[in-house]
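Student: 3D model of this:
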Amino acid sequence: MSAGRHALLVATGTYRDGNLGRLRSPARDALALAEVLGDPRIGDFQVDTAVDRAHHEVTRAIERFFLDRRRDDLLLLHLSCHGLKNDDGELHFAATDTDRRLLASTSVPARFVRQQMNRCRARSVVLILDCCYSGAFLTGTKGDTAVHVEDQLGGHGRAVLTATNRTEYAWEGERVTELGPEPSRFTGALVKGLRTGEADRGRDGLIDVHELYDYAFEELRDSGAGQRPQMWAEVEHRLVVARSVRQPSPPPGASPGHAPAPEAPRPAPGALLLLTEALAGLPCMEDAPGRQQFASALEQSLARRIDLRGVRQREDVVAIVRAALRQAGGQRALLSTVALFEGQRAAAEIEHRLPPDGDRGAPG
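Tutor: Take a look at the predicted model:
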């Protein structure tokens, strides 16, 4: 991985406002995450931290972090703290001096973070939020209980991972004591996936942001934690977060003493975006049951599982397309599945929109 990999870890666990409960995980989260991200064998990031700082120190650190970057830099910002919403539904991140009654002047607004991201020249930004959201703290506020992170922090060329959906708590572990803090379940899962290499789902020696999110989601689901991590991504190329410490699996057909089989052809640039836009417009993708039926049919052709969340249409469609493009013959299988659900004409129209190179073939 080339140079230009920078990470800023903001962790706030102590608060002067008695209405904001102390969090013992953030400092531990920052330490553990800094170790794997800064490890040259794994993340190879240049890592800076801001632990238990006042709001003006945090905003200064964030602004400086996004300043004077190059287009090819990869930036990762991790926030572990209380997340709060004001009466207008705007998201704020708490600092040590945050007053719940004075969020506009004593916290770090999500709007500020987005402004810095938008002004940054770097094309690739990963934002990770390990926060308890507003419903856990603010009652009787106006608007709904959802935190619209995609609207407030989304954008082209970035991925946003959040510890929770809507008003769930971001758990700090099973047993949190004064002398023995545990990492939060979400950040703990991220660290585990990176440290062990288990997040390398494709076994190609690299861990991209989608693989890291999938790993964390399944870890929390299998542990019975009462939270559902979420992800929004709008990227045109693979965002590699780390190397895997595991040895890559040999290509299919390879055996000791023999030359490895040729790699599967890489999809044409933009194929992920084009196929996502095309599939999102199909009637079978309008509701969660339809998307699940489509994925189940495609699973039979790919011989691999496709895990859908069933919450957001675009997120499910991206998961379907990514599963197809990761496998030799997958694009052909995807078009065949479209033909099965929507007819040969719909499949042909999608194929016609694709670039001339890549894994192609007549559907059916």
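
Student: only C-alpha atoms for contact and neighbour calcs from this point on.
Tutor: Will do.

Student: show me what contacts the spatially closest residue to residue 66 that is not a sequence neighbour?
Tutor: In this structure, residue 66 finds its nearest non-sequential neighbour in residue 120, 5.5 Å apart by Cα to Cα, 6 or more residues apart in numbering. For residue 120, the contact set (Cα atoms under 8 Å, 6 or more residues apart in numbering) comprises 66-69.

Student: Would you mind writing the ChimeraX command to select the buried ones in these?
Tutor: To isolate the buried ones among the contacts of residue 120 in ChimeraX, judged by 16 or more other Cα atoms under 10 Å, type:
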select :66,69
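
Student: which among the contacts of residue 120 gets closest to residue 41?
Tutor: residue 69 (23.5 Å; Cα to Cα).

Student: Just to confirm, what's the three-state secondary structure of the closest one?
Tutor: coil (DSSP: H, G, I helix; E, B strand; the rest coil).

Student: Then residue 258?
Tutor: On the basis of three-state DSSP, residue 258 is classed as coil.

Student: I'd like the structure of this one too, to check against the first:
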Amino acid sequence: MSGRRFALLVATGRYENPSLARLRSPSRDADGLEQVLRDPRIGDFDVRTLVDGPHHEVTRAIEDFFLDRRRDDLLLLHLSCHGLKDDNGELHFAAADTDRRLLASTSVSAAFLHTQMRRCRARSIVLLLDCCYSGAFLPGGKGDTTVHIQDELAGHGRVVITATNRTEYAWEGERLSELDPEPSRFTGAVIEGLRTGEADRNADGLIGVDELYDYVYERLQAGRVAQRPQMWVQLEHRVVVARSVLRSRPPDRGDDEAATPHPLPPGRESAHVPPRTEGPPGRRPRAALGQMVSLTEAMCGLPCMEDARSRALFATVLGDHLGRRVDVRGVRLRMDAVTLVRAAQQVPGGLHVLLLVIEVFEGRAVAMDVRGRLERDDAARLALSHSPSPDGAYEPPSGAELGGLGRLLGLRTLVRLTEAMCELSCMEDGPNRMQFAAALGQQLGRPVDVRGVRLREDVVSILRPVLAVEGGERTLMEVVRVFEGDREADELGRRALATD
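Tutor: Next comes the predicted model:
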């Protein structure tokens, strides 16, 4: 039996209860999203839209939406409304007739939605929540509390994407006039990514749910919107949300067939990763995918990837030296690893920077092992090609060869200082490192926090503020002199001032 694609868009902007501020973006959200999802060139969904419905109509529509589905169906539910919580902290979605005092009987509870999703036979469910979950109402903001979306709504075979994290507002458009409302920032980015095809990050002609999330997140950050979308995924297969309207053409082919985006496989749109085209010249999605597979496997095996806080620190250091922010969500190891790898792939010379950051956290031997994995891939070997040093050790190219990143010198200094610091006796155990960090922070005039769990991670936490403060290296050497003596301090200074 062939799979089908269904979407339900629930938008509530007008409220009978005066305590619920009117929202002007939901109706515009629904109109714009319906257009791209229904378009046979893009989403090809069977779409139903419910605008400003009372709670009994909304709950009935949701229950009916998830009822009698087939295993291979793809279901997409979008909610744009106020998010509220009751006295027990449970999440509710406001309908047109919602009474804040009677949420159990006049709203749509997250528990109800969770039950309908759990009972549904469809293997692929995408839930988009354009609501906020904290604080009181602000002008242009939606929602009013803190909830745990992952606990309440995430589940097997589901993708949950929220407009914000637990403590932010979901902002509406800038022009909130009565006659010309804009889509919300979150839904507007979703619509734009699908409408233009720009969310097709790997240029294979298809927009996966992970690509859509990355596009929306980066779009909001680039627009300096004070909200960070979140995503939780529990899937065993790729979920394709839409085709891309951008026409990808493989190199050296000029026929019309090559210029046509790859269609969704009939009946299996949400279940499998379809064959990929080569993409336009210069983007080489297959080569990039081969690198991603090799690097993701390697990254998942690193000790510094074992817990969320370690991955967050790794992402921060990587972002410092790529010259761009790298955010990991800390929910799933492999998803965070993919985020780190993709960030490195998207910057000229980024693979070299990634290998150096791995050397910072794990040492040269591990970095060389990861490099060896990559060199088994032709495209990665070409990207990493560089004259080896006389002893055969890994030596990355200069900052000029990396396209003028300008941060390579600081990264090399971090590598050298990390190795030197790891050899100091005062770094041997967690309590000693905490005492060293406290003394250093006092001299730098800023806090230096270490966890006392992993040696190299604590050393990186110590060195980052040192390298960020003018004269920080000199201060570090003096603190080392206090803890270790003159010889060790002088040796540390020699390494810090060494040139490549």
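
Student: TM-score of the superposed pair?
Tutor: After superposition, the two chains reach a TM-score (TM-score structural alignment, normalised by the length of structure 1) of 0.78; 346 aligned residues with a Cα RMSD of 4.2 Å.

Student: Which residues are in contact with residue 212 of structure 1?
Tutor: Contacts of residue 212 of structure 1 (Cα under 8 Å, 6+ apart): 190, 193-194, 199-200.

Student: Let me see the ranges of the helices in the stretch 151-300 of structure 1.
Tutor: Remark: helices assigned in the stretch 151-300 of structure 1 by DSSP state H, counting those that start in this stretch are 185-196, 209-223, 271-280, 288-302.

Student: quick one: contacts of the last one?
Tutor: In this structure, residues lying in contact with helix 288-302 of structure 1 by Cα under 8 Å, 6+ apart are 284-285, 305-306, 308, 310-311, 313, 316-317, 320, 324, 327, 330, 333-334, 337, 341.

Student: Produce a ChimeraX select command limited to the buried residues of these.
Tutor: Remark: buried members of these, expressed as a ChimeraX selection using 16+ other Cα under 10 Å:
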select :284,285,306,308,310,313,316,317,320,324,327,330,333,334,337,341
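
Student: so the strand or helix carrying residue 62 of structure 1 corresponds to what in structure 2?
Tutor: Using DSSP states H and E, residue 62 of structure 1 maps to helix 55-66. The alignment of helix 55-66 of structure 1 onto structure 2 (TM-score structural alignment) covers residues 55-66.

Student: The host helix or strand of residue 116 of structure 1 vs structure 2, average offset?
Tutor: Element membership for residue 116 of structure 1, per DSSP H and E: helix 110-119. In the superposition against structure 2, helix 110-119 of structure 1 averages 0.9 Å from its aligned positions (mean Cα distance after the TM-score superposition for structure 1).

Student: Buried residues in the helix or strand just after that helix, which are they?
Tutor: Later in the chain than helix 110-119 of structure 1, the nearest helix or strand by DSSP H and E is strand 124-132. Buried residues in strand 124-132 of structure 1, defined by neighbour count with 16+ other Cα under 10 Å: 124-132.

Student: How about stretch 94-106 of structure 1?
Tutor: Applying 16+ other Cα under 10 Å to stretch 94-106 of structure 1 flags 94-100, 103, 106 as buried.

Student: Out of the residues you listed, flag the one nearest to residue 273 of structure 1.
Tutor: Among those, and counting by Cα to Cα, the member closest to residue 273 of structure 1 is residue 94, at 35.4 Å.

Student: The closest one touches residue 13, doesn't it?
Tutor: No. Applying Cα atoms under 8 Å as the test, residue 94 of structure 1 and residue 13 come out as separate, 9.4 Å apart.

Student: so what's in contact with those two at the same time?
Tutor: Counting by Cα under 8 Å, 6+ apart, the common neighbours of residue 94 of structure 1 and residue 13 are residue 81.

Student: What spatial separation is found between residue 85 of structure 1 and residue 248 of structure 1?
Tutor: 44 Å (Cα to Cα, to the nearest Å).
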